[in-house]
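Participant: Here is the input, now give the coordinates:
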Amino acid sequence: MTVWDAGPLAEAAVGGVEESLSGHETRKRAPRAVGIALAVAVLGLIFDQVTKMLAMAQLSPGSRVPLIGDLLSLSLVHNPGAAFSIGSGAAWVFTVIGVLAVAVTIGVAVRLRGIRWGIALGLVLGGAVGNLVDRLMRPPSFGQGHVTDFLAYGDLFIGNIADVLVVSGVALLCLILIPSSRQPDHHERRDVDSERDSPNAQTDMSPARTTRAKGSSR
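Facilitator: Model (predicted):
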């Protein structure tokens, strides 16, 4: 199974970061996310490729090795398509999607700061590159390679570590964005506080207000 969910969160991530970086985080600049993302992506890519090589070396196609009963087991397949083997006859389309997903993720990481953003985007990037390597380097041909899957989730589908990385990264992005969307705009809050503390807000002696006050007293 190949999961490409990084693209739809790109605009939301960039929009939410401006609200999350405030106060102390603004005074003390957070590290750029791209460096952390690249480091996490490299580790994820290595883990993904090593597990795929072990699966090909130790498992036979069609066999099934239970890990957690019938819920999770090992079963080696070479998937030419995406999730649930969708698009099996158009592997090159998923190669193009993989390249775009990698480019978008790196572009977002360059614009953001913060360790959390770096880890989340690094997980997505590592998983995307992991499956992209299969598309480019695995048989039957360059750009149309079959993705190595070996993690069978019951009878639903079979995936790999790259898929786990992408799903984990997208979930972490959602957890980061939800609190950011709920935080009030600090600039607006400062403007309200300044108006509330100003002398004019407490004792407004404008002519119109004075006239109304005298009229009401009569």
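
Participant: From now on I want contacts and neighbour counts done on CA atoms only, so please keep to that.
Facilitator: Noted.

Participant: Give me the residue at the spatial middle of this protein.
Facilitator: Centroid-nearest residue in the chain: V170, 3.5 Å away (criterion: C-alpha atoms, centre = their mean).

Participant: this one as well, want them side by side:
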Amino acid sequence: MTAADAESAAREEPVRMTATTPVQAAPARPRRLGVFAAVAVAALLADVLSKALVVAKLKNHAPVRTLDGVVYLVYTRNSGAAFSVGAGATLLFTLVAAGIVAVIIRFAAKLRSVAWAISLGLILGGALGNLGDRIFRAPSVGRGHVVDWISVFADDGHVWPIFNIADSAVVCGAVLAAILAIRGIELDGARPRRSRS
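Facilitator: Okay, here's the model as predicted:
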């Protein structure tokens, strides 16, 4: 076999993958820190601004009826957790909220899923909103009472406990997180592989 024949055979022979042939992995999804931060800031600002407006306009005002009585705007202060549970454990709730904020920020570096970024952004923004009340509002640092102002179907919270935008953000974020977890979607956006039958 001449050199020309050998070169021609080499060109025609297919390339075979061996155990040592490197396989390119799929490119990693981009991090979603921008989405996470934007959602958290939006939720926090909406909560802080709404509470400032409520304190300024509704503190010494009768409840305001809106949407034909579906929603009432009423100024209240809550020393407990959601639904006024644990009114005597304000400091404990402050510490728990601070812990939740720390855990979410730690997980943020792994975020490559837009849905998870939205979920954790809502939870972080809501937690920071109520944590701000606990730290900066009366009666004292760490024991501040949260400003609640949305009451549905009644003006006194007897149909559904009075809440605020931070509470809504946390609940919506938690519901979305539960849906993502049930569907098996990871923080990095990976989905469970379907088994072939």
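
Participant: Got a TM-score for the pair?
Facilitator: Their TM-score after superposition, calculated using TM-score structural alignment, normalised by the length of the second structure, is reported as 0.74; 163 aligned residues with a C-alpha RMSD of 2.2 Å.

Participant: so who does S60 of the first structure touch?
Facilitator: S75, L76 (C-alpha atoms under 8 Å, 6 or more residues apart in numbering).

Participant: one step back: aligned partner of the residue nearest to the centre of the first structure in the second structure?
Facilitator: In the second structure, V170 of the first structure lines up with A174, judged by TM-score structural alignment.

Participant: Can you verify my assumption that that match contacts A117?
Facilitator: No - the criterion here is C-alpha atoms under 8 Å, and A174 of the second structure misses it with A117 at 12.0 Å.

Participant: okay, now I36 of the first structure: neighbour count?
Facilitator: Residues contacting I36 of the first structure under the criterion other C-alpha atoms under 10 Å number 21.

Participant: List the buried residues in whichever helix in the first structure runs longest.
Facilitator: Counting residues, the longest helix in the first structure under DSSP state H turns out to be helix 33-58. Neighbour-count burial for helix 33-58 of the first structure flags 33-42, 44-45, 47-49, 51-52, 55-56 (criterion: 16 or more other C-alpha atoms under 10 Å).

Participant: The following helix or strand past it - contacts with which helices or strands?
Facilitator: For helix 33-58 of the first structure, the following helix or strand on the C-terminal side (DSSP states H and E) is strand 65-68. Other elements packing on strand 65-68 of the first structure under the criterion 3 or more C-alpha pairs under 8 Å, 6 or more residues apart in numbering; DSSP states H and E are strand 72-79.

Participant: tell me the angle the strand it packs on makes with helix 33-58.
Facilitator: Note on geometry: by axes from the mean of the first three to the mean of the last three C-alpha atoms, to 10 degrees, strand 72-79 of the first structure and helix 33-58 are set 90 degrees apart in direction.

Participant: what are the ranges of the helices in the first structure?
Facilitator: 10-20, 24-27, 33-58, 91-111, 115-137, 161-182, 186-197, 199-202, 207-217.

Participant: Out of these, which is the most enclosed?
Facilitator: Across the helices of the first structure, averaging neighbours per residue (mean count of other C-alpha atoms under 10 Å) puts helix 115-137 on top, at a mean of 26.

Participant: in the superposed pair, what's the mean gap between that helix and the second structure?
Facilitator: Superposing on the second structure and averaging over aligned pairs (mean C-alpha distance after the TM-score superposition for the first structure), helix 115-137 of the first structure comes out at 0.7 Å.

Participant: mind listing what V110 of the first structure touches?
Facilitator: With C-alpha under 8 Å, 6+ apart, V110 of the first structure has these contacts: R32, A33, V34.

Participant: wouldn't the second one be in contact with W117 here?
Facilitator: Yes - taking contacts as C-alpha under 8 Å, A33 of the first structure lies within contact range of W117: 5.8 Å.

Participant: Can you pull the residues that touch both of the two?
Facilitator: Joint contacts of A33 of the first structure and W117 (C-alpha under 8 Å, 6+ apart) are A109.
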